[in-house]
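**Q** sequence unknown, structure follows:
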């Protein structure tokens, strides 16, 4: 009987985690949960932001164009509804520029003819400079 108790104690010592091991597991689990929460937060933020931008475009809010040069729309032939459609189709990507508190749109496919327009290229150069100077988020 004594050997059974000694054997059980030995196995318990081998398989019982130490306080450090338990603490490391707790910290790792908390980090994993924070990562999941952060991902869910940003997915919700992106979805809400995109929905609001599309709503503003569909409501034809003045000044809501997303692609402008010197405060003038780059593509005068595209209506706000057209731009909303392009966002919904995934042909335009939204970018939040935190340093200038603006949301802009860029073509996902830079080989398309619209992306070769010299006014768009200048616009792209400017907002990419803003991206380098401050925080930004590509809205997915």
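**A** That came through, no problem. None of the values given here were measured: they were computed from a predicted structure. Numbers count the residues shown, from 1 in each chain.
**Q** C-alpha from now on. contacts and neighbour counts both.
**A** Fine.
**Q** please enumerate the helices of the protein.
**A** 2-15, 19-58, 80-89, 118-133 (DSSP state H).
**Q** of these, which is nearest residue 69?
**A** helix 118-133 (5.8 Å; CA to CA).
**Q** what comes up buried for that closest one?
**A** Buried positions in helix 118-133, judged by neighbour count with 16 or more other CA atoms under 10 Å: 119-120, 123-124, 127, 130-131.
**Q** what's the answer for stretch 47-61, then?
**A** For stretch 47-61, a neighbour-count test (16+ other CA under 10 Å) marks 49-50, 53-54, 56-58 as buried.
**Q** for comparison:
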């Protein structure tokens, strides 16, 4: 598939940095930092997400993919792919939604757009869309 020719694997420096799992360069130089978490939002550590975002931005600047933070705020998005929430327990579901909004807001400063997807939503709204563009 063509999509992988534009994908950067950022976590190759795991011994030095905790970075996002991937960086995709889309049409018109739009960038998508992607982090996969196999847990529900209540189990995601906000400090870990912030650290990965910071390291990923630095790596992208070091690789000349981004010029600076303003460049990231202008053309980069952050996508968090997290485990699907089950709505059986309403209280737990509402807490997970609140937690998701909190950690997404904690990285909003660095990006044009911040998105949270379940694996199915990611496939529908990102993978299929971008493989059709190529």
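**A** Nice, I can see it. As the structure is a prediction and not an experimental result, all values here were calculated from the model.
**Q** superposing both, give me the TM-score.
**A** Overlay of the two chains. TM-score (TM-score structural alignment, normalised by the length of structure 2): 0.28; 68 aligned residues with a CA RMSD of 5.1 Å.
**Q** hmm, back to that, now render the helices of structure 1 as JSON lines, adding distance to residue 105 of structure 1.
**A** Below are the helices of structure 1 laid out as JSON lines (distance: least, CA to CA, whole Å):
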{"stretch": "helix 2-15", "distance to residue 105 of structure 1": "56"}
{"stretch": "helix 19-58", "distance to residue 105 of structure 1": "10"}
{"stretch": "helix 80-89", "distance to residue 105 of structure 1": "8"}
{"stretch": "helix 118-133", "distance to residue 105 of structure 1": "9"}
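**Q** out of those, which gets nearest to residue 102 of structure 1?
**A** Across these, residue 102 of structure 1 has its closest neighbour in helix 118-133 (9.9 Å, CA to CA).
**Q** any idea how far residue 103 of structure 2 is from residue 130 of structure 2?
**A** 26 Å (CA to CA, to the nearest Å).
**Q** more neighbours, those two?
**A** More crowded of residue 103 of structure 2 and residue 130, by other CA atoms under 10 Å: residue 103, with 19 against 16.
**Q** helix or strand: which one has the more buried one?
**A** Using DSSP states H and E, residue 103 of structure 2 maps to helix 90-105.
**Q** mind listing what's buried in that helix?
**A** Buried, per 16+ other CA under 10 Å, within helix 90-105 of structure 2: 93, 96, 99-100, 103-104.
**Q** can you list the helices and strands that the very next helix or strand once past it packs against?
**A** With elements assigned by DSSP H and E, the helix or strand that comes after helix 90-105 of structure 2 is strand 113-117. Contacts defined by 3 or more CA pairs under 8 Å, 6 or more residues apart in numbering; DSSP states H and E place strand 113-117 of structure 2 against strand 76-82, helix 90-105.
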